[in-house]
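Student: make a model of this:
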Amino acid sequence: MAERKPIESWLTDMDGVLMHEGIPVPGADSFIKRLRESGRPFLVLTNNSMYTPRDLHARLARIGLTVPTENIWTSALATAQFLDDQRPGGTAYVIGEAGLTTALHDIGYVLSDADPDYVVLGETRTYSFEALTRAIRLINDGARFIATNPDETGPSAEGALPATGSVAALITKATGQHPYFVGKPNPLMMRAGLNAIGAHSETSAMIGDRMDTDVRAGMEAGLETFLVLTGLTRPDEVERYPYRPSSVVDSIADLVDRI
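Tutor: Presented below is the predicted three-dimensional model:
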């Protein structure tokens, strides 16, 4: 690979990189501490749109990881910024949790089921048949279809849970309309995050545990990419993809000395 400029800013996924099933990955605390002490711009990213940055700050603090709210970037925030750029002051019918509804309220969007500009689908643990039916009818009537992220399943202690991508597929099957996914692997989420912290792709790196979202999004946004093996992608799976990360490391602990 071509030689890159030194890394001046860092983006890192949360689940599978900093924590796994609610437990911090060894070395994650040292990595975050080193980042904060260095003064380098950084963001912790997540495709999960359920939580606000304040929620995630508290969740991480409970396991010993101190990440300021301004250093947390979610697919909900990226979706809100995208909608604000596309149609400022618009209206949306939202299926999702506080992370998404708060982000839309903060940009001045009105949440309504009366002829909205958009149907916005996010993550929730309480998808209702009534809400999905309403979304389908609104899309059939002309509302534009947006989804926060394409993840088909999410992790839990009991096993896989259906996630936004699976529910989006149901709506697509019923309407014939495909959503625009804002979250990873869309590099838009990365670029918006870099802009939020005043960073540049040629001097930034992305750390993730998934080849199909984290590494792909980082690569397409022009970042140096690090795959850690503490999450979903196994070592034997890396070679199956037509693209490669810049580096593969065992865990985020191996990157502390890079800061």
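Student: switch to C-alpha atoms for all contacts and neighbour counts from now on
Tutor: Noted.
Student: residues contacting Y180?
Tutor: Contacts for Y180 (C-alpha atoms under 8 Å, 6 or more residues apart in numbering) come out as 145-147.
Student: same check, this time on R144
Tutor: Contacts of R144 by C-alpha under 8 Å, 6+ apart are 117-119, 179.
Student: highest neighbour count among these?
Tutor: Scoring the contacts of R144 on neighbours with other C-alpha atoms under 10 Å, the highest-scoring entry is V119 at 27 neighbours.
Student: which of the contacts of Y180 count as buried?
Tutor: 145-147 (16 or more other C-alpha atoms under 10 Å).
Student: leaving out chain neighbours, which residue sits closest to the residue minimising distance to the centre of the chain?
Tutor: Against the mean C-alpha coordinate of the chain, by C-alpha atoms, centre = their mean, the closest residue is N47 at 2.4 Å. Excluding the flanking residues, the one nearest N47 by C-alpha to C-alpha, 6 or more residues apart in numbering is S75, at 4.9 Å.
Student: for that neighbour, what are its contacts?
Tutor: Each residue near S75 by C-alpha under 8 Å, 6+ apart is listed here: 46-49, 148-149, 182-184, 189.
Student: distance of it from M206?
Tutor: Counting by C-alpha to C-alpha, to the nearest Å, the separation of S75 from M206 is 16 Å.
Student: before we move on, what about A61?
Tutor: Per C-alpha to C-alpha, A61 is found 22 Å from M206.
Student: assumed V215 was part of a strand.
Tutor: No - using DSSP: H, G, I helix; E, B strand; the rest coil, the secondary structure at V215 is helix, not a strand.
Student: would you confirm that it contacts G208?
Tutor: Yes - counting by C-alpha atoms under 8 Å, V215 touches G208, with 6.4 Å between them.
Student: could you also give me the structure for this next sequence, so I can compare it with the first?
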Amino acid sequence: MSERKPIEAWLTDMDGVLVQEGVPIPGAAEFLGKLKSSGKPFLVLTNNSIYTARDLKARLMRMGLDVPVESIWTSALATAQFVDDQRPGGSAFVIGEAGLTTALHDVGYIMTDVDPDFVILGETREYSFQALTKAIRLIGNGARFLATNPDETGPSAEGPLPATGSVAALIKAATGKEPYFVGKPNPLMMRTGLNRIGAHSEVAAMIGDRMDTDVLAGLEAGMETFLVLSGLTRQADVDKYPFRPTHTRASIAELVDLV
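Tutor: Just a heads-up that it's a prediction; the model follows:
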């Protein structure tokens, strides 16, 4: 393995790395504190498109984790930037929550169910049969199909919940149209995040708890990768994949001294 340059910027997943079911993971506050005092650019990433960056800042602050709004990068923000780059000032039929609709409004997008440029699917706890039917018909009539992220399930205290990837599969089955997923593991989300903080992949690191999204996205974006075992992935799972993280650690606590 070729020797990498010193890490000058950090990207980290949120769930399973910094927090777990609403509770901070030991070492998370210390890691974030070191990042802020070091002056190194960093981003906290999430594929969850439900919340705005301001919402997430407030939620993290209640857990004792202080993350600036400008250091939060969601799949909703990445999706809004993508459509603004592809078709500025366009229109979309959106299934999702405030995190997604606010991001799209902020780039000047119009929300409509009349001949939209895109159908954009995001995370919501209230998937509507009527909205899904409308989305299927609009895609059939030529609207381009986007989804914020491919995660098939999301966590909850009661067990897994159907997430964007599962609902996207339903729409794909009904339309025959593949969605374009903007969020992890698409390296686009990582590259736009790096651009946001003015960092280069050669001197950046990605921390995550999932091989199939976090590590893969970091690898494909050209970053050094750290897999932490405090979330979904176990050590025994790593060998099931044809790629490996650069490093594996028990938790974020073991990375504090690297900042």
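Student: what comes up buried for the stretch of helix or strand G165 of structure 2 belongs to?
Tutor: Element membership of G165 of structure 2 [criterion: DSSP states H and E] is helix 164-175. By 16+ other C-alpha under 10 Å, the buried positions in helix 164-175 of structure 2 come out as 164-165, 167-169, 171-172, 175.
Student: identify, from the residues you listed, the entry nearest to M14 of structure 2.
Tutor: T164 (17.7 Å; C-alpha to C-alpha).
Student: mind putting the buried ones among the contacts of Y180 of structure 1 into TSV with secondary structure and distance to V248 of structure 1?
Tutor: Formatted as TSV, the buried ones among the contacts of Y180 of structure 1 follow (DSSP: H, G, I helix; E, B strand; the rest coil; distance: C-alpha to C-alpha, whole Å):
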residue	secondary structure	distance to V248 of structure 1
F145	strand	36
I146	strand	33
A147	strand	30
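Student: close enough to count as contact, the residue nearest to the centre of structure 1 and N149?
Tutor: Yes - the pair N47 of structure 1 / N149 is scored as a contact, 6.0 Å apart, by C-alpha under 8 Å.
Student: any common contacting residues for the two?
Tutor: Shared contacts of N47 of structure 1 and N149, counting by C-alpha under 8 Å, 6+ apart, come down to 75, 183-184.
Student: give me the number of residues near F243 of structure 2?
Tutor: Neighbourhood size, F243 of structure 2 [other C-alpha under 10 Å]: 13.
Student: which residue is the nearest non-sequential neighbour of it?
Tutor: Leaving aside its sequence neighbours, F243 of structure 2 sits nearest to L216 (C-alpha to C-alpha, 6+ apart; 7.8 Å).
Student: for D113 of structure 1, give me its contacts.
Tutor: Applying C-alpha under 8 Å, 6+ apart to D113 of structure 1 gives the contacts 92-93, 134, 138.
Student: one more pass at 7 Å, please.
Tutor: Residues counted as contacts of D113 of structure 1 (C-alpha atoms under 7 Å, 6 or more residues apart in numbering) are Y93.
Student: shouldn't it be within a helix?
Tutor: No - under three-state DSSP, D113 of structure 1 falls outside any helix and is assigned coil.
Student: that one and V215 of structure 1, how far apart?
Tutor: 37 Å.
Student: go on, T74 of structure 1?
Tutor: 17 Å.
Student: equivalent analysis for E3 of structure 1, please.
Tutor: Taken as C-alpha to C-alpha, the span from E3 of structure 1 to V215 of structure 1 is 18 Å.
Student: D84 of structure 2 contacts V107, correct?
Tutor: Yes - contact criterion C-alpha atoms under 7 Å: D84 of structure 2 and V107 qualify, at 6.4 Å.
Student: and the strands in the stretch 101-250 of structure 2?
Tutor: With DSSP state E, counting those that start in this stretch as the criterion, the stretch 101-250 of structure 2 has strands at 110-111, 118-121, 144-147, 153-154, 161-162, 180-181, 204-208, 224-228, 247-249.
Student: and for the fourth one, what are the contacting residues?
Tutor: Okay, so that is strand 153-154 of structure 2. Under the contact criterion C-alpha under 7 Å, 6+ apart, strand 153-154 of structure 2 has outside partners 160-163.
Student: neighbour-wise, which one of those leads?
Tutor: A163 (21 neighbours).
Student: quick one: terminal-to-terminal distance for stretch 38-50 of structure 1?
Tutor: End-to-end for stretch 38-50 of structure 1, by C-alpha to C-alpha: 30 Å.
Student: apologies, that question was intended for stretch 3-23 of structure 1.
Tutor: 35 Å.
Student: what sits up against that stretch?
Tutor: Outside stretch 3-23 of structure 1, the residues that touch it by C-alpha under 7 Å, 6+ apart are 24-25, 28, 40-46, 63, 199, 202-209, 228, 230-232, 252.
Student: now do stretch 121-128 of structure 2
Tutor: Here stretch 121-128 of structure 2 makes contact (C-alpha under 7 Å, 6+ apart) with 48-50, 94-97, 100, 146-148, 163-164.
Student: thinking again about what came up before, any chance of the contacts of strand 153-154 of structure 2 in JSON lines, plus distance to P245 of structure 2?
Tutor: Formatted as JSON lines, those follow (distance: C-alpha to C-alpha, whole Å):
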{"residue": "P160", "distance to P245 of structure 2": "26"}
{"residue": "L161", "distance to P245 of structure 2": "27"}
{"residue": "P162", "distance to P245 of structure 2": "28"}
{"residue": "A163", "distance to P245 of structure 2": "26"}
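Student: tell me which of E3 and V215 of structure 1 has more neighbours.
Tutor: V215 (26 against 5).
Student: corresponding residue for that one in structure 2?
Tutor: Taking TM-score structural alignment, the alignment pairs V215 of structure 1 with V215 from structure 2.
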